[in-house]
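Student: Predicted model follows, preceded by the sequence.
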Amino acid sequence: MSITIKKYQPENATHWNAFLKKSINGTFLFDRSFMDYHSDRFDDHSLMIYEEDQLIGIVPAHTKENCFYSHRGLTYGIPVVLENKTRAVIVAVLEYLDNSAFAKAEFNLTPQHYHKDNYILSSKLVENGFKIGRILHNMSVDLKANLNISSKKSIGYRNGKFENLKIERGADFKSFWELVLVPSLRARHNSMPVHSLEEIELLASRFPNHIIQHNVYSDQELLAGITFFIKGKVIKSQYAASSPAGMKTDAVGYIYIEAMKEYKHIGYHVMDLGPVNTSDGSINEGLYRFKKQLGSEMEEVLRLEKAYK
């Protein structure tokens, strides 16, 4: 059967999104309603791979200065495929890149636990000359196993620090952004969240079942919050921050523990706590220790790239 690749066009959005729901490794991050919220910042070069007339794969991607990226506007940007079509799609995409005029191609991979076929993808890229351009050290908790939370994290249940804490789940991003997240990032790192309040509220309105805010209060005081992105059977903590008072009670740790118990009970497989790297790529030992005490394990997540000129 012949395979062809077409560049995505806006009129393909419905077809693209319908395919995403049938794929084995797609998440809502690749829905065009999510991808296109910042379409003005990227020159889209997403790909649609067909076997005869059947769409068997898609690749969220963009270009910049004659380089192909999948995808720097998203957490990652792997080929998304139908069952048993992983190898065919990867071979087709590699041939497309080999025959292109791009100076470089780059793939931001996902952690292996997102889907078993991710190993096939990374192996095929390495076999075809892709090299490691970046390594992130990602922490995750296997919710299918017994939770292995350190006594240093659960002590709040025993010493009374967690006694008066109350978690509210929903869509109150405004309180978290304005009272906790933005002040915390500004004070500790002189930075801002990747998503503005307006952007996260827009995305949550489009994906209310996939973007959930957990805020924790003591009486009426907001102490901390975590913004969770739900990706299939994986729960990803996208933002987590505490106020100074929240740090004294380990309010973020409390949210994580309660959320792990909650999502484990519902039947989710993994809680992804995100990377522990600093801006220069080294490991933030304090952050690593915090996440390790929550029972998470480290996995290397790669950005693979290849120069064509």
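Tutor: Now that the structure is in, tell me what you want to look at.
Student: use CA for all of it now, contacts and neighbours both
Tutor: Fine.
Student: What strand or helix carries Leu222?
Tutor: Following DSSP states H and E, one finds Leu222 within strand 221-231.
Student: May I see the buried residues of that strand?
Tutor: Neighbour-count burial for strand 221-231 flags Leu222, Leu223, Ala224, Gly225, Ile226, Thr227, Phe228, Phe229, Ile230, Lys231 (criterion: 16 or more other Cα atoms under 10 Å).
Student: Mind giving me the packing neighbours of it?
Tutor: Applying 3 or more Cα pairs under 8 Å, 6 or more residues apart in numbering; DSSP states H and E, one finds that strand 221-231 contacts helix 173-176, strand 211-218, strand 234-242, helix 244-248, helix 251-266.
Student: Nearest to Phe107, out of the ones you listed?
Tutor: Nearest to Phe107, of all those, is strand 234-242, at 19.9 Å by Cα to Cα.
Student: The spatially most central residue of the chain: what's it in contact with?
Tutor: By Cα atoms, centre = their mean, the chain has its centre lying nearest to Thr75, at 4.9 Å. Taking Cα atoms under 8 Å, 6 or more residues apart in numbering, we find Thr75 in contact with Asn108.
Student: Give me the three-state assignment for it.
Tutor: What DSSP: H, G, I helix; E, B strand; the rest coil gives for Thr75 is coil.
Student: picking up where we left off before, any idea how far the strand holding Leu222 is from the middle of the chain?
Tutor: Taking the mean of its C-alpha atoms, strand 221-231 sits 15 Å from the chain's own mean (Cα atoms, centre = their mean, to the nearest Å).
Student: Next: stretch 36-50.
Tutor: On Cα atoms, centre = their mean, the centre of stretch 36-50 falls 18 Å from the chain's centre.
Student: which of the residues in that stretch are buried?
Tutor: Residues of stretch 36-50 classed as buried by neighbour count (16+ other Cα under 10 Å): Phe42, Asp44, His45, Ser46, Leu47, Met48, Ile49, Tyr50.
Student: ok, so of these, who is nearest Tyr288?
Tutor: Closest approach to Tyr288 among the buried residues of stretch 36-50 (Cα to Cα): Phe42, at 32.5 Å.
Student: ok, second structure coming up, stack it against the first:
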Amino acid sequence: MSSQTSQNLFSNFWLFASTLIVGQPPSAGFVMADSSVKYQLVSYSGKFQHDWDSLVASARNSHFLFFREFLEYHADRFKDASLLLFRQDKAIALLPAHIENNELHSHSGLTFGGWIVAPDCRYEDLEAGFELLEQEMRRQNLYRLLYRPVPFPYQSEPCGDDQYLLQQRGARCESVLLGAFMTTSTDRLSKKQLRKNLRKAEEQFPCQFQETDDLDRFWQLLSRFLHERHGSTPVHSLAEIKLLKSRFPENIRCVVAHHGDEWYGGEVIFLSRQVTRFQYGFRTLEQPLSNIHLRLFEWIRRQPDYTRPWIDLGTSMDPASGQLQKSLHRHKENLGCRGIPLLTLVWDL
């Protein structure tokens, strides 16, 4: 037998072994990546909640956004199409996703998405996962995947196999946003200029910081500020943030700067395993934003339960033009942040 014939036979065997019945219980259909490993891609339903949440809790790119109690708060707006990848009988990766206009999105209702991977998930596992995902998308007549991978500061260990595999399958980068992140391992406030700026901020902006559960007052001030300054509204309604904070009280915090009973400013903070995220905030005084952030940074440094390896100040993109607002990004750089790209990848079948 020629080497070419052997290669063709092997390729045909591999394609045959990669056949899968998607959505059945783990003991039903499977895909053989080799002679011993069985894979199955399963559509999420309530009976898999324990498998889902257990994997999220231990994942290398874990975030509380991926727990089912968070994902399902806006189930009325997003048609859930989440998937679990099983290796043998164990969930090895998850794909939070929804369907919109014959496209699979991961995930437009979250800051990001993509494969959420177990500590022992390997390259070959996701390779099988994408093979099965393509089959399932073709079965459902979905012609495109929009994929927003978890940025690396949110990863406890590297998780870049998915982006490489998508590139190998012909995916393209549709958009790049620039996020502003800083590490907390380097004490940037020890630098002479930042110490000077902090003393100035303390003189110009005398206040105390504390957490608050008065969401009614907080959301009224936040909504007014966003409307007057940006013509926008908070991402979450008051009812939604109350629900989410009741479900994730350790992860969603509201901090206010106050003097007596008067509130000068506030910030919604999302605490994930790796990152302290400044979600959005308000201020009632005409104070420079740097004064508030410097004082808040200093306060957070003194709160052990707020401390994470990274701080995320979000993007500085202009909603109208999609371009970087350089002055706002420069302000974040002056605080010690540096830019990290946030990608949206598109895979057309």
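Tutor: Alright, I've got the coordinates. What you are looking at is a predicted structure, and each value in this text was computed from that prediction instead of being measured.
Student: TM between them?
Tutor: TM-score for the superposed chains, counting by TM-score structural alignment, normalised by the length of structure 1: 0.91, backed by 306 aligned residues with a Cα RMSD of 2.2 Å.
Student: State the span of structure 2 onto which the strand holding Leu222 of structure 1 is aligned.
Tutor: Under TM-score structural alignment, the match for strand 221-231 of structure 1 in structure 2 covers residues 262-272.
Student: before we move on, what about stretch 58-78 of structure 1?
Tutor: Using TM-score structural alignment, the residues of structure 2 aligned to stretch 58-78 of structure 1 are 94-114.
Student: Quick one: end-to-end distance for that stretch.
Tutor: This stretch, stretch 94-114 of structure 2, spans 8 Å end to end (Cα to Cα, to the nearest Å).
Student: quick one: that stretch to chain centroid distance?
Tutor: In this view, stretch 94-114 of structure 2 has its centroid 11 Å away from the chain centroid, taken as Cα atoms, centre = their mean.
Student: Return the set of buried residues in that stretch.
Tutor: Quick answer for stretch 94-114 of structure 2 (16+ other Cα under 10 Å): 94-99, 103-109, 112-114.
Student: His105 of structure 2 in helix, strand or coil?
Tutor: Taking three-state DSSP as the rule, one finds His105 of structure 2 in the strand state.
Student: I'd say it and Leu142 touch.
Tutor: No. Using Cα atoms under 8 Å, His105 of structure 2 is not in contact with Leu142; the gap is 10.4 Å.
Student: Can you check which part of structure 2 stretch 16-26 of structure 1 sits on?
Tutor: The alignment of stretch 16-26 of structure 1 onto structure 2 (TM-score structural alignment) covers residues 52-62.
Student: how many other residues sit next to the equivalent of Leu313 of structure 2 over in structure 1?
Tutor: Here Leu313 of structure 2 is matched to Leu273 in structure 1, going by TM-score structural alignment. When neighbours are defined as other Cα atoms under 10 Å, Leu273 of structure 1 has 24 of them.
Student: What of Ile300 of structure 2?
Tutor: So Ile300 of structure 2, with other Cα under 10 Å, has 17 neighbours.
Student: just to revisit the earlier point, pick out whichever of the buried residues of strand 221-231 of structure 1 sits closest to Lys6 of structure 1.
Tutor: Lys231 (26.5 Å).
Student: Now do the same contact list for the closest residue to the closest one other than its chain neighbours.
Tutor: If the residues on either side of it in the chain are set aside, Lys231 of structure 1 comes closest to Thr27, at 5.4 Å by Cα to Cα, 6 or more residues apart in numbering. Contact analysis of Thr27 of structure 1 by Cα under 8 Å, 6+ apart lists Leu20, Lys231, Gly232.
Student: how much space between Thr27 of structure 1 and Leu273 of structure 1?
Tutor: Thr27 of structure 1 is 17 Å from Leu273 of structure 1, where distance means Cα to Cα.
Student: Show me the helices in structure 1, by range?
Tutor: Per DSSP state H, structure 1 carries helices over the ranges 13-22, 32-35, 86-98, 118-127, 151-159, 173-176, 182-189, 197-206, 244-248, 251-266, 285-293.
Student: Out of those, flag the one nearest His137 of structure 1.
Tutor: helix 285-293 (9.2 Å).
Student: residue range for that closest one in structure 2?
Tutor: Mapped onto structure 2 using TM-score structural alignment, helix 285-293 of structure 1 spans residues 326-334.
Student: And the matching stretch, how far out from the chain middle?
Tutor: With Cα atoms, centre = their mean, you get 22 Å for stretch 326-334 of structure 2.
Student: buried sites along that stretch?
Tutor: Buried residues in stretch 326-334 of structure 2 (16+ other Cα under 10 Å): His329, Lys332.
Student: and if you look at stretch 331-347 of structure 2?
Tutor: Applying 16+ other Cα under 10 Å to stretch 331-347 of structure 2 flags 332, 335-340, 342-347 as buried.
Student: Could you list the residues in contact with that stretch?
Tutor: 144-149, 151, 166, 169-183, 188, 194, 290, 294, 313.
Student: So how do I select the buried members of these in PyMOL?
Tutor: Buried members of the contacts of stretch 331-347 of structure 2, defined by 16+ other Cα under 10 Å, are picked up in PyMOL with:
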select buried, resi 144+145+146+147+148+149+151+166+171+177+178+179+180+181+182+183+188+194+290+294+313
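Student: residue contacts, the alignment partner in structure 1 of Arg253 of structure 2?
Tutor: When structure 1 is aligned by TM-score structural alignment, Arg253 of structure 2 is paired with Ile212. If a contact means Cα under 8 Å, 6+ apart, then Ile212 of structure 1 has Arg169, Gly170, Ala171, Ala204, Thr227, Phe228, Phe229, Ile230 as its contacts.
Student: cool, and Met317 of structure 2?
Tutor: Leu177, Leu178, Gln323, Leu324, Gln325.
Student: go with 6 Å
Tutor: By Cα atoms under 6 Å, 6 or more residues apart in numbering, Met317 of structure 2 lies in contact with Gln323, Leu324, Gln325.
Student: excluding its backbone neighbours, what's nearest Asp172 of structure 1?
Tutor: Excluding its sequence neighbours, the residue lying closest to Asp172 of structure 1 (Cα to Cα, 6+ apart) is Gln213, at 6.5 Å.
Student: what about that neighbour, distance to Leu222 of structure 1?
Tutor: Gln213 of structure 1 sits 13 Å away from Leu222 of structure 1, going by Cα to Cα.
Student: Could you check how far Gln112 of structure 1 is from Glu52 of structure 1?
Tutor: 30 Å.
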